[in-house]
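**Q** need a structure here:
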Amino acid sequence: MIHPTAIIHPHAKLGQNVEVGPFSIIDEDVVIGDHCRIESHVRIHCNTTLGQNNHIYHGAVIGIEPITTIPQTEPTYLTIGDHNVIREHVTLSRGTNKGGSNTTIGNHNLIMLYVHIGHDCIIGNHTTITGSVKIAGHVEIEDHVVIGGLTPIHQYCKIGRYAMVGGGSGISQDVVPFALVSGNPLRYLGLNVVGLRRAGLSSIERKEIKRIHSILFRQGLPLQKAVETLHELPDSEFIKHTLSFIDKSTRGLCRKSE
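**A** As a prediction, the model looks like this:
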């Protein structure tokens, strides 16, 4: 159902069973997949693609121009996957030419009210981004991450999968996978035990992740020595992922403990 007050550019492409509410505006070169629900007063800017079964609430602004002083000489894009819930007054930026031209949001994410996601960010799947989180440009958030409300995230930071960030924290360093962090300045509090159990990881898998974190955080090792120690452990998916994450880190790891 398309409300008669909605404005949809003739070059926008809408899939089957798409709802568009009152006074929403959809620009040219927008693609919206099947079964999406766009509520009232939503603005979807050009070069935005939505997958299927997304629900966008009142007043959200999707695919805004990147907030930067550098002019964009080529088109930039925002790509959103399937089954996402984007709540009231969320703002999502397109990418920049310098950053690869694309902001990407995966599947099954819950993005709560007043969240801002900046240009060139990569958001994974099954994340929960709570109200008023502000995410600067070039941030990468892996799968199954939970971020508490009122948290600012510095540009280029990375947050590993199954990490949990306490509300009101200030993120200026990278957060390793499976970590529980909180505070401003940010502190490592331990494993995200509740998240790992909810994910269905076995006691053996949780024990292995605990050993990885013990080497990184509990033994007082310099980071280089901790990484060398991890390389000496029997190979596993969790070690590979953690080492790959550390290798890609550019902001430094949050390793300060309470």
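**Q** use CA for all of it now, contacts and neighbours both
**A** Noted.
**Q** Please determine how far the residue nearest to the spatial centre of the chain is located from residue 189.
**A** Centroid-nearest residue in the chain, with Cα atoms, centre = their mean: residue 123, separated by 3.0 Å. From residue 123 across to residue 189, the span is 23 Å (Cα to Cα, to the nearest Å).
**Q** ok, now residue 80?
**A** In terms of Cα to Cα, residue 80 sits 32 Å off from residue 189.
**Q** Neighbour count: the two, which is higher?
**A** For residue 80 versus residue 189, neighbours defined as other Cα atoms under 10 Å are more numerous around residue 80 (22 against 17).
**Q** what about the more buried one, distance to residue 211?
**A** 36 Å.
**Q** One more, so I can put them side by side:
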Amino acid sequence: MTQVHSTAIVDPKAELDTSVKIGPYAVIGPHVRIGAGSTVGPHCVIEGHTTIGRDNRIFQFASLGAVPQDKKYDGEPTELVVGDRNTVREFCTFNLGTAQDAGVTRIGNDNWIMAYVHIAHDCQVGNQITMANNATLAGHVEVGDWATVGGLSGVLQRMRIGAHAMIGFASHVGKDVPPFMVVDGHPLAVRGVNLVGLRRRDFSAERIGAIREMHKLIYRQGKTVEEARSALAALTAQLPEAAADISLMDAFLATSAAGIAR
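**A** Predicted coordinates for the structure are as follows:
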């Protein structure tokens, strides 16, 4: 049977797999579903229409599924959906979505989320993300797979962080951050390519070389975004082994509403 500490309060309508463990003084609401192998630490509060997948480890004092910090929220049955194998450290806060967006705050799989991280309403967080202590995502932020957000960094509403990007410590993210780039500072500035991250993920020398060429086209030749996109199309013909990476970058640039970090 589900292992629920005697001091925890679990609503009888909550749906918990039989292998779930709930720690002392935790509170689990009626619309919560938690998958197999997940553990919830002491004093956590999980409420709202919240679905949590398999093998997540949620440390003490986390608050998941609370109503959005948005004055327009009027009690709509919006959701928080958390995938599988995530580590959620102490005092993290993940909020429900809002009716003004898709209505779902979504966090993917295999993410490493450190203490005091805030993920606001309607954020869409991918897989294999690292968010260091006190990193904060405002509402409607999108974070691509394998991105890293440094400690004490703040990401403004509706910004996008591309896959494999790295946000340095205590940065102010007020522009979209293209895939594969390293940025930091206030004002935010691109420092180069995330070479350490790409090598750790076994990117080939050819793919890394192509990404460095993309960096030059976008940031070192004085091109506009549209000019850079045209150059990327030519680069695909020259470096077919990196076609998927180039396509990822081109799609990101094409859909940037806020403008990209420079």
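**Q** circling back: which residue of the second structure sits opposite the residue nearest to the centre of the first structure in the alignment?
**A** Residue 123 of the first structure maps onto residue 125 of the second structure when the alignment is built from TM-score structural alignment.
**Q** With residue 252 of the first structure instead?
**A** The equivalent of residue 252 of the first structure in the second structure is residue 259 (alignment by TM-score structural alignment).
**Q** Next, the contact list for that match, please.
**A** For residue 259 of the second structure, the residues meeting the contact criterion (Cα atoms under 8 Å, 6 or more residues apart in numbering) are 175-176.
**Q** Look at residue 164 of the second structure and tell me its secondary structure.
**A** Three-state call for residue 164 of the second structure (DSSP: H, G, I helix; E, B strand; the rest coil): coil.
**Q** Actually, residue 245 of the first structure.
**A** What three-state DSSP gives for residue 245 of the first structure is helix.
**Q** which residues touch it?
**A** 160, 176-177.
**Q** Of those, which is the nearest to residue 5 of the first structure?
**A** residue 160 (42.6 Å; Cα to Cα).
**Q** which position in the second structure aligns with the closest one?
**A** By TM-score structural alignment, residue 160 of the first structure lines up with residue 162 in the second structure.
**Q** Hmm, residue 141 and that match touching each other?
**A** No: checked against Cα atoms under 8 Å, the pair residue 162 of the second structure and residue 141 is beyond contact range at 11.0 Å.
**Q** Which parts of the stretch 151-258 of the first structure are strands?
**A** Remark: strands assigned in the stretch 151-258 of the first structure by DSSP state E, counting those that start in this stretch are 152-153, 158-159, 164-165, 179-182, 187-191.
**Q** Where in the second structure does the longest one fall?
**A** Aligned by TM-score structural alignment, strand 187-191 of the first structure corresponds to residues 189-193 of the second structure.
**Q** Pull the distance from that stretch to the chain's centre.
**A** Taking Cα atoms, centre = their mean, to the nearest Å, one finds the center of stretch 189-193 of the second structure at 20 Å from the center of the full chain.
**Q** what's around residue 57 of the second structure, how many residues?
**A** Neighbour number of residue 57 of the second structure under other Cα under 10 Å is 18.
**Q** Assess the claim that it and residue 84 are in contact.
**A** No: applying Cα under 8 Å, one finds residue 57 of the second structure not in contact with residue 84, separated by 9.5 Å.
**Q** still on that earlier bit, quick one, which of the contacts of residue 245 of the first structure are buried?
**A** 160, 176-177 (16 or more other Cα atoms under 10 Å).
**Q** what's the closest of the residues you listed to residue 91 of the first structure?
**A** Taking Cα to Cα as the measure, residue 91 of the first structure lies nearest residue 160 of these, at 22.9 Å.
**Q** show me what contacts the closest one?
**A** Residue 160 of the first structure sits next to 141-143, 145, 174-179, 245 when contact means Cα under 8 Å, 6+ apart.
**Q** now those as a markdown table including distance to residue 34 of the first structure?
**A** Conversion of the contacts of residue 160 of the first structure to a markdown table gives the following (distance: Cα to Cα, whole Å):
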| residue | distance to residue 34 of the first structure |
| --- | --- |
| 141 | 26 |
| 142 | 26 |
| 143 | 24 |
| 145 | 27 |
| 174 | 36 |
| 175 | 35 |
| 176 | 36 |
| 177 | 33 |
| 178 | 34 |
| 179 | 36 |
| 245 | 35 |
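**Q** ok, and the most crowded of the residues you listed?
**A** Going by other Cα under 10 Å, residue 175 tops the contacts of residue 160 of the first structure with 30 neighbours.
**Q** which position in the second structure aligns with it?
**A** Checking TM-score structural alignment: residue 175 of the first structure goes with residue 177.
**Q** Quick check, its match in contact with residue 260.
**A** Yes: Residue 177 of the second structure is in contact with residue 260 according to Cα under 8 Å; the separation is 5.9 Å.
**Q** shared neighbours of these two, which are they?
**A** Shared contacts of residue 177 of the second structure and residue 260, defined by Cα under 8 Å, 6+ apart, are absent.
**Q** Helices along the second structure, start to end?
**A** Here the second structure has its helices, by DSSP state H, at 195-200, 205-219, 225-238, 243-254.
**Q** and the counterpart of residue 12 of the second structure in the first structure, how many neighbours does it have?
**A** Aligned counterpart of residue 12 of the second structure in the first structure: residue 10 (TM-score structural alignment). The number of residues packed near residue 10 of the first structure is 10, by other Cα under 10 Å.
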